[in-house]
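K.L.:
Give me coordinates for this.
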Amino acid sequence: MPASQVAIPCILMRGGTSKGPYFMAKDLPSDPAQRDRVLLAALGSPDARQIDGVGGATTLTSKVAIVSPSQRPDVDVDYLFAQVEVEAARVDTNPPCGNIMAGVGPFALETGMVKPQGDVSRVRIYHVNIDAKIEAIVETPGGKVNYEGDTAIDGVPGTAAPIKLNFMDVAGSTCGKLLPTGNAIDVIDGIEVTCMDAAMPVMILAAESVGKTGYETAAELDADKEMFARIEKIRRKAGEMMGLGDVSEKVVPKVILLAKPRFGGTITSRYFVPHKTHAAHAVTGAICLSCCCLLEDGVAAPYVALPKEKPYPIRIEHPSGEIELLVDADPGKGNITLRSAGTLRTARKLMRGEIYVPAAAWPQMAEAAE
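P.N.:
Now for the predicted structure:
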């Protein structure tokens, strides 16, 4: 008799301000459709509570990292991010996730895919979703991943060991160009927007253009269904203009509302994912917004007091605090030259073991385990 459940090795980790199971690719089905059925079952979707899986019932806690040794030159591991919808039977592997990526270096070291290199280890990551290379710098004293430290990031309680992420080659990662429409500003339904692609395709607009201050809480914004409906119409048109086609069933482009900073930062942001407000801020979206801050004729320009030092420290104020990036780029009008963007995140190993999914989600493996 076939087994009633299938056991899949994984490590449950917090990466940045997100959380989810991290799998080795070899432990999941190779067929994408079959893999997605397994991930839905593992996280408990579709269900608002995700009560029958390990999902946390929010977009930030319904995420998956799939990691494998890389065959690419100068790369250690390949990382595929999967956003598992909470209330829909859908898995999206189009967008990237920089927060979950914060756990990829520790995961690669924990599973032996990468060997420690002393007290500090560098893990070279290829982000499959966006065809980009990222370097993660992880503390490994005594050859073991260190999770304890004094680094705090807004949106996560307490402190932990720092993990530095250096993003390279992310300009035009999805659309092929930093400014996919060729314009610093486009006007869609009477609203000025900047469509930009640096690590994540994003549509950026001033909060005041849709009747907001930009300082609202996530809950206050989420309650305004009319605003979301209006922005969604603009987002779909922007998606077509960016070469993404029909984005009605896609989570990209994401949406950013911006305003002047209030607490000494560079800019204030409210980041949509795209139909709810992020409780903090996505790392990839922060990279994109940082680039917009350097675009002298983009929608962010009137709100930004650009730091003088290079590389530019860009501090983005968000609902849970702020996120800071160090951007190596040349500002300009009509375009900018982006070389790299770095940020500091933390991660923590929460659980190591096996996730069980019903045999119906992966019948071939259930039969093999008979």
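
K.L.:
can we go C-alpha only for contacts and neighbour counts from here?
P.N.:
Noted.

K.L.:
which residue ranges form the strands in the stretch 251-370 of the chain?
P.N.:
254-259, 267-272, 312-318, 321-330, 337-345, 347-358 (DSSP state E, counting those that start in this stretch).

K.L.:
Distance of Pro21 relative to Gly264?
P.N.:
Pro21 is 36 Å from Gly264, where distance means C-alpha to C-alpha, to the nearest Å.

K.L.:
Give me the more crowded residue out of those two.
P.N.:
Pro21 (27 against 12; other C-alpha atoms under 10 Å).

K.L.:
I'd assumed that one was in a strand, is it?
P.N.:
Yes. Counting by DSSP: H, G, I helix; E, B strand; the rest coil, Pro21 is located in a strand.

K.L.:
Another sequence for comparison is provided below:
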Amino acid sequence: MYSFGQLVKIPAVIMRGGTSKGLILRRCDLPQDSALRDQIILRMFGSPDSSQIDGLGGGTSLTSKLALIGPPSTPKAHIDYTFGQVSLEKNVIDYNVTCGNLLAAVGLYAAEEGYATLAEPITEVRIYNTNIDKIIVAEIPVEQGAIKYEGNFSIAGVPGLSSKIMLNFLDSGGTFTKKMLPSGNAIDTVQIKDGRRFEISVVDCVNTIVFVRAQDVGVKGTELQYPINSNAELLDTLEQIRVKGGILAGLIRPQESVRPTTHSLPKIVMVAQSTDYITLTNQAVQAEDIDILSRYISMGALHKAHAVGGAMALAAACQIPGTIPSLLTSSSGSAVRIGHPSGTMYAEAVVERKETDWHVIRAACGRTARRLMEGEAYIPVSVMAAHG
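P.N.:
You can find the predicted model right below:
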């Protein structure tokens, strides 16, 4: 940190990773006191404020993301990564979740900053994700001794073409609950306040996800953001189902008062079989190009595309006999093509039975990333003084 009159300057990098965008901050540039550090970061983002007009955040959950990075704390990794979801509404940063999309940005950042030595044709950057105590390998394309930025790979929700960054989540089963099927069952039934009962599948792979059939909550699974986000009754039903699934998973205590913006795990996803013709935000696709439809709810609203962690859990669930996704998918192999509001997403998972649970051998997907800017963020000295 550097003083600039009544302002403090902190080095920062803004990067896009997948369909997310956030700040990359080095731990060494921030105070060691976590409370003061978080207040500085919140001020940097412009939170709490739904528009984040006085900060660097983008006013949505997808653009209010944080990557705290530093030298590796384990010899198996090149870099440490701590993810934080910076709240728009509250003076809080949630470190109890992770973001797979931003991992692509962290992998690229590590390669650019020399945390990993470049090697052709692929540099494997081993990222230690402190949130989940797991190592993820980001495969960064390298050509003629330099990072290859241009390519012919695209992802739905992001315009243009780039080189592909493959993310491989090692040993990702039971990330938060230590069990791939936290309840021990492929399908459970939960009852909400008005007496309605719903079948759900709770799967923990990269993120803990509660899967429910779209048709069971009164939708088709082809809806875009407005029909979902404007339907308060539907969102309330999904939130009640999510909480019940969280109780089964041991992530939420019975009678605990929770909200999606303050208690973000588990996530809830509506899934459906692909239909004959599906209109998406930016395109229309044929049913044969999609194996399963997915609608991912993040912080109480429909994700404009699809979270990587949710895709990994969905791909794994499709491989586990008896789960709701496995009953709906048209995929018969390890790869699954997911239809989401912005297009399609490719993911793959390989699982095997292990005693009373399942083990994930591989969970991977392709992403793109880009450094958008680097410089210094300005923070009022008063933020420091208030926590001095």
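
K.L.:
And the helices in the stretch 1-150 of structure 2?
P.N.:
34-45, 100-112 (DSSP state H, counting those that start in this stretch).

K.L.:
In structure 1, point out the residues matching the first one.
P.N.:
Residues 32-43 of structure 1 are where helix 34-45 of structure 2 lands when matched by TM-score structural alignment.

K.L.:
Tell me, how many residues neighbour the aligned partner of Val84 of structure 1 in structure 2?
P.N.:
With TM-score structural alignment as the criterion, Val84 of structure 1 lines up with Val86 in structure 2. By the measure other C-alpha under 10 Å, the count of residues near Val86 of structure 2 is 28.

K.L.:
nearest residue to Val86 of structure 2 other than its sequence neighbours?
P.N.:
Ile93 (4.5 Å; C-alpha to C-alpha, 6 or more residues apart in numbering).

K.L.:
same check, this time on Asn96 of structure 2
P.N.:
Asn131 (6.4 Å).

K.L.:
residues in contact with that neighbour?
P.N.:
The contact partners of Asn131 of structure 2, by C-alpha atoms under 8 Å, 6 or more residues apart in numbering, come to Thr82, Phe83, Tyr95, Asn96, Val97, Thr98.

K.L.:
hang on, the earlier thing: show me what the match of helix 34-45 of structure 2 is in contact with.
P.N.:
So stretch 32-43 of structure 1 is contacted by 28-29, 46, 50, 52-55, 62, 64, 84, 89-91, 355-358, 361-362 (C-alpha under 8 Å, 6+ apart).

K.L.:
Met166 of structure 2 sits in which helix or strand?
P.N.:
Secondary structure from DSSP states H and E places Met166 of structure 2 in strand 165-169.

K.L.:
buried sites along the next helix or strand after that strand?
P.N.:
The helix or strand immediately downstream of strand 165-169 of structure 2 is strand 188-191, counting by DSSP H and E. Neighbour counts over strand 188-191 of structure 2 (16 or more other C-alpha atoms under 10 Å) mark Asp188, Val190 as buried.

K.L.:
swap in stretch 344-355 of structure 1?
P.N.:
Here stretch 344-355 of structure 1 shows Leu344, Arg345, Thr346, Ala347, Arg348, Lys349, Ile355 as buried, counting by 16+ other C-alpha under 10 Å.

K.L.:
How about stretch 167-186 of structure 1?
P.N.:
167-175, 177-181, 184-186.

K.L.:
Quick one: end-to-end distance for it.
P.N.:
End to end - C-alpha to C-alpha - stretch 167-186 of structure 1 spans 27 Å.

K.L.:
doesn't Asp216 of structure 2 fall inside a strand?
P.N.:
No. Asp216 of structure 2 is assigned helix when assessed by three-state DSSP, not a strand.

K.L.:
show me what contacts the counterpart of it in structure 1?
P.N.:
Under the alignment (TM-score structural alignment), Asp216 of structure 2 pairs with Ser209 in structure 1. By C-alpha under 8 Å, 6+ apart, Ser209 of structure 1 lies in contact with Ile191, Glu192.
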